[in-house]
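In: Quick check, what structure comes out for this input:
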Amino acid sequence: MTLLPETPAILEVRRAVRGWLARHAPAGTVVVALSGGADSLALTAATVAEAASVRALIVDHRLQDGSDAVAAQAAARAHTLGCAGADVLAVDVTGPGGLEAAARAARYTALDAGRGGHPVLLGHTLDDQAETVLLGLGRGSGGRSIRGMADYDAPWGRPLLDVRRTVTRQVCRDLGLDPHEDPHNSNPSFTRVRLRTEVLPLLDDVLGGGVAAALGRTARQLREDGDVLDALAGRAYATARDGDRPAELVVDRLHEIPVAVRRRVLRQWLLDCGAKALTDKQLRSVDDLVGRWRGQGGVALGGGRPDARLVASRRRGRLSTGFVND
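Out: Modelled structure (predicted):
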């Protein structure tokens, strides 16, 4: 166990990490995703002090000149802080969804490949959780979108979801560390940056403060409620499937299920059938095939082929999916 100064900020972060380890990884090696920023530096220092063995993974997105030097410096700091190893993973950021989405996808793919079967701790803080909830509210796609991030969604661990970003910055000051400031984190062309620098401060001003903590509590409560509903939906899904044709659902077995559970059943079934990027409108239209059946036609879904649409339909008391040529 590494000895660290016992300042209030360091003790707060260590308690958060200690609690996470006790719940999810009481022994063995964990991996920390280290960017060189304040959040991941504070997380790394606390994890080295609390865990049996820690490796650091540093992802070099190669989006800026000198990113390799930033990654090398982060690796050096990992060794200084006491990590047993530190590996730099260079990635190519390509793909759909814009720069933020492509960078995130590349980062998680690299971390998953390099973790060696161990949990990966991420430096997401309460501020990040609040931003995530606000983004979900903006999408308006129901409780699932505002449940925020889980403290453990294997293999991803987030010990700092109740810790403010000001605390991680104070940890770095207490340890004499100068964190890297990613210019993307202050670029107002990114939605999260505007939420961080404009929306949350305005909400704090209007509502008298405490907004980030309130959003974090809301996310936690919705996640707890959602876990119960998901468990009920799992059992209902198993009951609703046709034993002879498991890719189909028997409508009569869905009628008496509460709608909040039934839509979860339908959502999981559609995803299992290959649907992509389900919208609230599509899900409600499929639910109408059960709860408001008037002989209507099928519902087109994302996930089709270049020459055909994926469609969910009702026929002879069963729900099924299939491809319909354009």
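In: C-alpha from now on. contacts and neighbour counts both.
Out: Noted.
In: roughly how far is the longest helix anywhere in the chain from the heart of the chain?
Out: Selection of the longest helix in the chain by residue count, based on DSSP state H, yields helix 211-240. A distance of 14 Å separates the centroid of the chain from that of helix 211-240, by Cα atoms, centre = their mean, to the nearest Å.
In: Okay, buried residues for stretch 174-185 please.
Out: For stretch 174-185, the neighbour count (16 or more other Cα atoms under 10 Å) marks Asp174, Leu175, Leu177, Pro179 as buried.
In: got a list of what the second one touches?
Out: Leu175 is in contact with Pro5, counting by Cα atoms under 8 Å, 6 or more residues apart in numbering.
In: Here is a second sequence; please produce its structure as well for comparison:
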Amino acid sequence: MNQRPPLPPAVAMTRVAVRRALLGFEGRGSDATELPLALVALSGGADSLALAAAAAFVGSREGWRIGTVIVDHGLQPGSAEVAERAAAQATQLGLDPVTVVRVSVDAPELGPEAAAREARYSALEEQAAHSGASLILTAHTRDDQAEQVLLGIARGSGSRSLAGIPPQRGLILRPFLGVTRADTVAACEAQSLEPWLDPHNEDTAYARVRVRRRVLPVLEAELGPGVAAALARTAEQAREDAAAFDEMVDEQIEDIVEHAEAGIAVSTAALSANPAALRHRIIRRVAEAEFGSELSREHTLAIAALVTDWHGQGAIYVPGVRVTRSAGKLLFVRQVGSPRAT
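Out: Sure thing, here's the model as predicted:
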């Protein structure tokens, strides 16, 4: 009796990760006459190619159709050929539909990485809407998570940034956050898949590449192996904390925030009774949800001082918002232009 050769560990790991992600997803849509569709965001690199292969294997066994979208950013010579090669590999893996989308990356105010990301996700979501897909699978790995946490620490942008890349946001599902980049490379090799090597991944003009090629290796060398895994665990814990705080903020806001004639009013007594972590989150949530303003730490503390260190000071001006204290309330009012002109 012939026995099957053992499954390479990296291939098993990628398949298990995809299976768990699909089994844990509940938003399959309402059309019971057709299997739900998941689209793999495929660049042709090792991470996304390993994801495509794992999804192709697992999908039919778990009641999913698996397709793919290849986004050609047009940023490098030969990008169209790279996209077509990725499409051919997807077809060989049995994915259907296979769609190549050419996008224009033209948002200099965002920077090259952010502009490309914005264009990519826009294209993915448009294709998901067009095809009726329930999910978009992206191949962010544990290494990507570690890099994201380090970048968040460098920016000093708080626990939400330390939470890193979320496993799911809307239609986007990331099965590989517990899988390493070395695992995806090994999975491709074991399945005779030839990934594309993106030259941008070696370009130290990008902060993420410098973290990958310089910062993490130094940390591993000086602190010992396992730094990337520890950073990924930190992200998981920070994400749990942030989710709990968000729930508390939602409950608080219903009770202490009210619409005023000129803007939004928040009870100073209620803000004062909360610990600083909740107070600051409520202030930031009001500014963002009602006025689209993302407050820095300095802005948040200046507004909070109207509650905790009140001695009759005047208005606080932050991007897009003027905040004053009157009759036991903080009043948030939309601010257009320079406060000196008002």
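In: care to give me the TM-score?
Out: TM-score of the superposed chains, computed with TM-score structural alignment, normalised by the length of structure 1, equals 0.93; 318 aligned residues with a Cα RMSD of 1.8 Å.
In: Tell me the residue in structure 1 aligned with Gln141 of structure 2.
Out: For residue 141 of structure 2 the amino acid is Thr, not Gln. With TM-score structural alignment defining the correspondence, Thr141 of structure 2 maps onto Thr125 in structure 1.
In: pretty sure its match contacts Thr166?
Out: No: look at Thr125 of structure 1 against Thr166 with Cα atoms under 8 Å: they stay out of range, at 9.7 Å.
In: Pick out whichever of those two has more residues nearby.
Out: Each of Thr125 of structure 1 and Thr166 has its neighbours counted (other Cα atoms under 10 Å); Thr125 has more, 23 against 13.
In: quick one: the nearest residue to the more buried one once chain neighbours are set aside from Asp151 of structure 1, how far?
Out: Once flanking residues are discounted, Thr125 of structure 1 sits nearest to Leu161: 4.5 Å by Cα to Cα, 6 or more residues apart in numbering. Leu161 of structure 1 is 7 Å from Asp151 of structure 1, where distance means Cα to Cα, to the nearest Å.
In: tell me the contacts of the aligned residue in structure 2 for Arg194 of structure 1?
Out: Using TM-score structural alignment as the criterion, Arg194 of structure 1 maps onto Arg210 of structure 2. When contacts are counted by Cα under 8 Å, 6+ apart, Arg210 of structure 2 touches Thr204.
In: Regarding Arg210 of structure 2, what is its secondary structure?
Out: helix (DSSP: H, G, I helix; E, B strand; the rest coil).
In: Ok, the one 3 residues further on next?
Out: The assignment at Arg213 of structure 2 comes out as helix when based on three-state DSSP.
In: Pretty sure Gly148 of structure 1 sits against Val133.
Out: Yes: if you go by Cα under 8 Å, Gly148 of structure 1 and Val133 touch, sitting 5.4 Å apart.
In: Tell me which of those two has more neighbours.
Out: The neighbour comparison of Gly148 of structure 1 against Val133 (other Cα under 10 Å) goes to Gly148, with 26 against 23.
In: returning to that earlier point: and Leu161 and Asp151 of structure 1? Which one has more around it.
Out: Leu161 (24 against 19).
In: that's a helix at that one, yeah?
Out: No: using three-state DSSP, the assignment for Leu161 of structure 1 is coil, not a helix.
In: what do we get in structure 2 for it?
Out: Match for Leu161 of structure 1 (TM-score structural alignment): Leu177.
In: Correct me if wrong: its match contacts Ala146.
Out: No: applying Cα under 8 Å, one finds Leu177 of structure 2 not in contact with Ala146, separated by 9.7 Å.
In: where's the match of Leu161 of structure 1 relative to Arg155 of structure 2, distance?
Out: From Leu177 of structure 2 across to Arg155 of structure 2, the span is 22 Å (Cα to Cα).
In: In space, what's closest to the most centrally placed residue in structure 2 - neighbours in sequence excluded?
Out: In structure 2, the C-alpha nearest the mean C-alpha coordinate belongs to Ile165, at 4.2 Å (Cα atoms, centre = their mean). If the residues on either side of it in the chain are set aside, Ile165 of structure 2 comes closest to Gln145, at 6.0 Å by Cα to Cα, 6+ apart.
In: What range does stretch 228-241 of structure 1 cover in structure 2?
Out: Counting by TM-score structural alignment, stretch 228-241 of structure 1 corresponds to 244-257 in structure 2.
In: Okay, strands next: where are they in structure 2?
Out: 37-41, 65-72, 98-102, 135-137, 168-169, 172-173, 257-259, 264-267, 316-318, 321-326, 329-334 (DSSP state E).
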